[in-house]
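1. how would this look folded up:
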Amino acid sequence: MNSKVFKLILLGIGAYALFVFMVMSFYPDKPEDMDWQDREEYNKVQITKLKLGSTKQEVWAMLGSPDITEAKMESGTPIQVMFYRTQHVRADGLTTQDECTPLLFENDQLIAWGEGAYQSYLKS
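-> A predicted model of the protein is given here:
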């Protein structure tokens, strides 16, 4: 009798592990579906994986759409800053620039990120 119970328990654990594996494989987290706390943590991790020269489309595929964006033309070159929420500052229900990490794009390629990148964008 004990061996039957043991086999059923092992079968149940195996079925559960298979179910978890299938869910994680076929239903990956999308940034758009996360609550703001999970999205902040996700953005922090993904931003550490960025590489200079990445295209805007590659960044969108990794991080989803930005929380805030700005753009301008500088000597005929398009420059865009996309802000992704990475730190909670105040509980007001709004995402503001001081709660985000800016990513600076020139000609749709990532050239810098962080507060220094945004300050250089403002000066140019």
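2. contacts and neighbour counts: CA atoms only from here.
-> Will do.
3. in this protein, where's the longest helix?
-> Within the chain, and with DSSP state H defining each element, the longest helix by residue count is helix 2-26.
4. gap between the helix or strand following that one and the chain center?
-> Under the assignment DSSP states H and E, the closest C-terminal helix or strand after helix 2-26 is helix 36-48. Between the mean C-alpha point of helix 36-48 and the mean C-alpha point of its chain there is a distance of 5 Å (Cα atoms, centre = their mean, to the nearest Å).
5. one more, so I can put them side by side:
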Amino acid sequence: MKKLLLVAALATPLLSGCIVAVSDGEVDHGWVKHNGNWEKTQHDNRKKIAKLNIGADYQSVLNSFDTPEFTELVKKGDNVYQVLFFATNSKHSDGKVTKDECTPLVFKDAKLIGFGDSAMAELL
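-> Okay, here's the model as predicted:
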């Protein structure tokens, strides 16, 4: 312990004028899109979602967006449900994306059955 304190004391003058970044393992991949303009990303996602039609194919929808922030997959009875979450409304402005800042797109057997909270209620 004494050696660690000694090393820290000796290294401190060497760090003046430097920035030391420490990460807790969380990386913000979502806002790198559009050259770091997260507002444009969210706006574009909202525009794309507004143009979706019920019955749209999972792969074609996935291809028209950037990588989803979150994904879920569940089998219920004979049906397979896939949910893609896209950032659409920042609430926390902390640089991290949470599910409550996303709009879910819900697919049943690879066909879009809806989006938003009401579509998610279908899975419950």
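6. can you map out the helices along structure 2?
-> Counting by DSSP H, one finds helices in structure 2 at the ranges 2-11, 38-50, 58-64, 117-121.
7. looking at these, spot the one closest to Lys111 of structure 2.
-> Closest approach to Lys111 of structure 2 among the helices of structure 2 (Cα to Cα): helix 58-64, 5.7 Å.
8. separation between the residue nearest the centre of structure 2 and Asn37 of structure 2?
-> Note on structure 2: the residue nearest the mean C-alpha position is Glu69, at 2.3 Å, using Cα atoms, centre = their mean. Relative to Asn37 of structure 2, Glu69 of structure 2 is positioned 15 Å away (criterion: Cα to Cα, to the nearest Å).
9. could I get the helices of structure 2 as CSV with distance to Ser93 of structure 2 and mean neighbour count?
-> As requested, those are exported to CSV (distance: least, Cα to Cα, whole Å; neighbours: other Cα atoms under 10 Å):
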stretch, distance to Ser93 of structure 2, mean neighbour count
helix 2-11, 34, 10
helix 38-50, 10, 16
helix 58-64, 26, 13
helix 117-121, 22, 13
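10. to Ala87 of structure 2, which of those helices lies closest?
-> It is, among the helices of structure 2 and with distance given as Cα to Cα, helix 38-50, at 5.6 Å.
11. where does the closest one end up in structure 1?
-> Helix 38-50 of structure 2 corresponds to residues 36-48 of structure 1 when matched by TM-score structural alignment.
12. mean per-residue distance, the matching stretch to structure 2?
-> For stretch 36-48 of structure 1, the mean distance to aligned residues of structure 2 following superposition is 0.7 Å (mean Cα distance after the TM-score superposition for structure 1).
13. name the residues that touch that stretch?
-> Applying Cα atoms under 8 Å, 6 or more residues apart in numbering, the external contacts of stretch 36-48 of structure 1 come out as 31, 62-63, 84-87.
14. and what of stretch 91-108 of structure 1?
-> Applying Cα under 8 Å, 6+ apart, the external contacts of stretch 91-108 of structure 1 come out as 55-56, 67-68, 77-89, 110-115, 117-118, 121.
15. ok, now stretch 59-78 of structure 1?
-> Outside of stretch 59-78 of structure 1, the residues within contact range by Cα under 8 Å, 6+ apart are 30-32, 43, 46, 50, 79-85, 95-97, 106-108, 124.
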